[in-house]
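Enquirer: Need a 3D model of the following:
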Amino acid sequence: MKVKVSVDQDLCTACALCYDELPEVYEDRGDGIAKVKDDVGGDGAVIEGEIAERAAEISEECPSGALVTEIIEE
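Expert: So this is what the prediction gives:
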């Protein structure tokens, strides 16, 4: 699986779900709001494999709907 990940920071409620569950991809930008890590590629980064599957799962669990995960390839 290959996905494109980003965070709608206007919707993020700083619940910390994403960066607690998947710190390889997401981090706190400093005020609790999530962002895709720069070393992963920042917003719009394409990730693949098991980590992409986990990102897709976490995106569905996000209570505010701020995590955007676009499936590029199954």
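
Enquirer: drop to CA atoms for contacts and neighbour counts, all remaining ones
Expert: Fine.

Enquirer: Helices of the protein, start to end?
Expert: Ranges of helices in the chain, per DSSP state H, are 17-21, 50-61.

Enquirer: one more to line up against the first:
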Amino acid sequence: MKVKVSVDKDLCTACALCYDEVPEVYEDSGDGIAQVKAEVGGDGAIIEGDLAQRVLEVTEECPSGALVTEVIEE
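Expert: Predicted coordinates:
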């Protein structure tokens, strides 16, 4: 599986769920607002395999709907 990830910073409420649950992909931008780590490609990064499944799960759990995850390959 492959997914394309980004964060809508206007919707993010800084709950820390994403970077607590999937720290390989998300991080605190300094003010609690989430961002996709530059090391994985920043907004628009392509995530594969088991990590992609974890990203999908945390996207569904995000209370503000700020995580944008698009499945690009099953």
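
Enquirer: The closest residue to T69 of the first structure other than its chain neighbours: what's it in contact with?
Expert: Excluding the flanking residues, the one nearest T69 of the first structure by CA to CA, 6 or more residues apart in numbering is V5, at 4.7 Å. Contacts for V5 of the first structure (CA atoms under 8 Å, 6 or more residues apart in numbering) come out as V36, D43, G44, A45, V46, I47, A55, L67, V68, T69, E70.

Enquirer: and the fourth one, what is it in contact with?
Expert: Under the criterion of CA under 8 Å, 6+ apart, the contact partners of A45 of the first structure comprise K4, V5, S6, V36.

Enquirer: do V36 of the second structure as well
Expert: Going by CA under 8 Å, 6+ apart, V36 of the second structure touches V5, S6, V7, V25, Y26, E27, G42, D43, A45.

Enquirer: The second structure: strands as residue ranges?
Expert: Assigned by DSSP state E, the second structure shows strands spanning 2-7, 26-28, 34-36, 45-48, 67-73.

Enquirer: Compare those strands and give me the one nearest E61 of the second structure.
Expert: strand 67-73 (9.4 Å; CA to CA).

Enquirer: what does the closest one correspond to over in the first structure?
Expert: Mapping strand 67-73 of the second structure onto the first structure (TM-score structural alignment) gives residues 67-73.
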